[in-house]
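A.B. asks: Dropping the sequence and predicted coords here.
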Amino acid sequence: MKVVPLGDKLVVKRLESAEKTAGGILLPDAAREQPQQGRVLSVGDGLMLPDGTRAPHEVNEGDRVVFSSYSGAEVTIDEEKLLILNADDILAIVR
């Protein structure tokens, strides 16, 4: 199933968190931090401007992005955890 966001929203899938520390210690699920990076799966039409046109997104589908820790809404669709973010929640594109 494809999730199509509205307006200036984006659908992002978080990257997997590290299972081990740099020293080789295995981390249980409860001790892992949520990664702040993800892959953009889908983008909305863009922000509606006062003149009725839409501003294009700065990110595209497939981009790897960095976002704020507690931003967006986490949803589960087809047993897959996804984030729906505002375009303003994206801090950077990783190239």
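C.D. replies: Ah, there it is. Residues are numbered from 1 along each chain as shown.

A.B. asks: When you work out contacts or count neighbours from here on, use the C-alpha atoms and nothing else.
C.D. replies: Will do.

A.B. asks: what about stretch 65-80, start to end distance?
C.D. replies: End-to-end span of stretch 65-80 (Cα to Cα, to the nearest Å): 19 Å.

A.B. asks: Comparison target below:
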Amino acid sequence: MSLSIKSIKSLAPLLDRVLIQRAKVVEKTASGLFLPSAANSTPPPEGIVIAVGPGAPGRDGKIVPVSVKEGDRVMLPGFGGAQVKVGEEEYQIFRDMEIIAKLNE
């Protein structure tokens, strides 16, 4: 399922959801070689956090904050997430618990 909206600013994740822009597929290596499209069939396993929700209620009813913040680089699963298209850009919304890791630079 894919959703199309006009402005990314109008999209605010709820609860423990995280809006992520996946890294672009590499079409050319650093040395200048072009990669065939078959090599680019799977999306890159990383992305940038664009927006986060406030968190979800825990077992005790208190809000548990999301573990990432805007601007973080994260490692993502190869599947899942709700797709959102804004113009030509594609984003995905994941639950906080689906994010595999935070990539420190």
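C.D. replies: In hand now; what should we look at? Keep in mind the model is a prediction, meaning the values are calculated, not measured.

A.B. asks: TM-score for the pair, please.
C.D. replies: The TM-score (TM-score structural alignment, normalised by the length of the first structure) is 0.85; 95 aligned residues with a Cα RMSD of 1.9 Å.

A.B. asks: Confirm for me that Ala73 of the first structure is in contact with Asp89.
C.D. replies: No: with contacts counted by Cα atoms under 8 Å, Ala73 of the first structure stays clear of Asp89, the gap being 11.2 Å.

A.B. asks: These two - which one has more neighbours?
C.D. replies: Counted by other Cα atoms under 10 Å, Ala73 of the first structure and Asp89 do not tie: Asp89 has more neighbours, with 17 against 11.

A.B. asks: which position in the second structure aligns with the more buried one?
C.D. replies: Correspondence of Asp89 of the first structure to the second structure, assessed by TM-score structural alignment: Glu98.

A.B. asks: quick one: contacts for its match?
C.D. replies: Going by Cα atoms under 8 Å, 6 or more residues apart in numbering, Glu98 of the second structure touches 76-77.

A.B. asks: Near Pro5 of the first structure, how many residues? Count them for me, please.
C.D. replies: Residues contacting Pro5 of the first structure under the criterion other Cα under 10 Å number 17.

A.B. asks: quick one, strands of the first structure?
C.D. replies: Along the first structure, the stretches classed as strands by DSSP state E are 9-14, 37-43, 47-48, 54-55, 64-67, 73-77, 80-86, 90-94.

A.B. asks: right, so the ones you listed: which one is the most enclosed?
C.D. replies: Highest mean neighbour count of the strands of the first structure: strand 9-14, a mean of 24 (counted as mean count of other Cα atoms under 10 Å).

A.B. asks: quick check: it aligns to which part of the second structure?
C.D. replies: With TM-score structural alignment applied, strand 9-14 of the first structure matches the range 17-22 in the second structure.

A.B. asks: now the matching stretch, how far from the centre of its chain.
C.D. replies: The chain centroid and the centroid of stretch 17-22 of the second structure are separated by 3 Å, computed with Cα atoms, centre = their mean, to the nearest Å.

A.B. asks: and if you look at stretch 56-66 of the first structure?
C.D. replies: For stretch 56-66 of the first structure, the distance to the chain centre is 9 Å (Cα atoms, centre = their mean).
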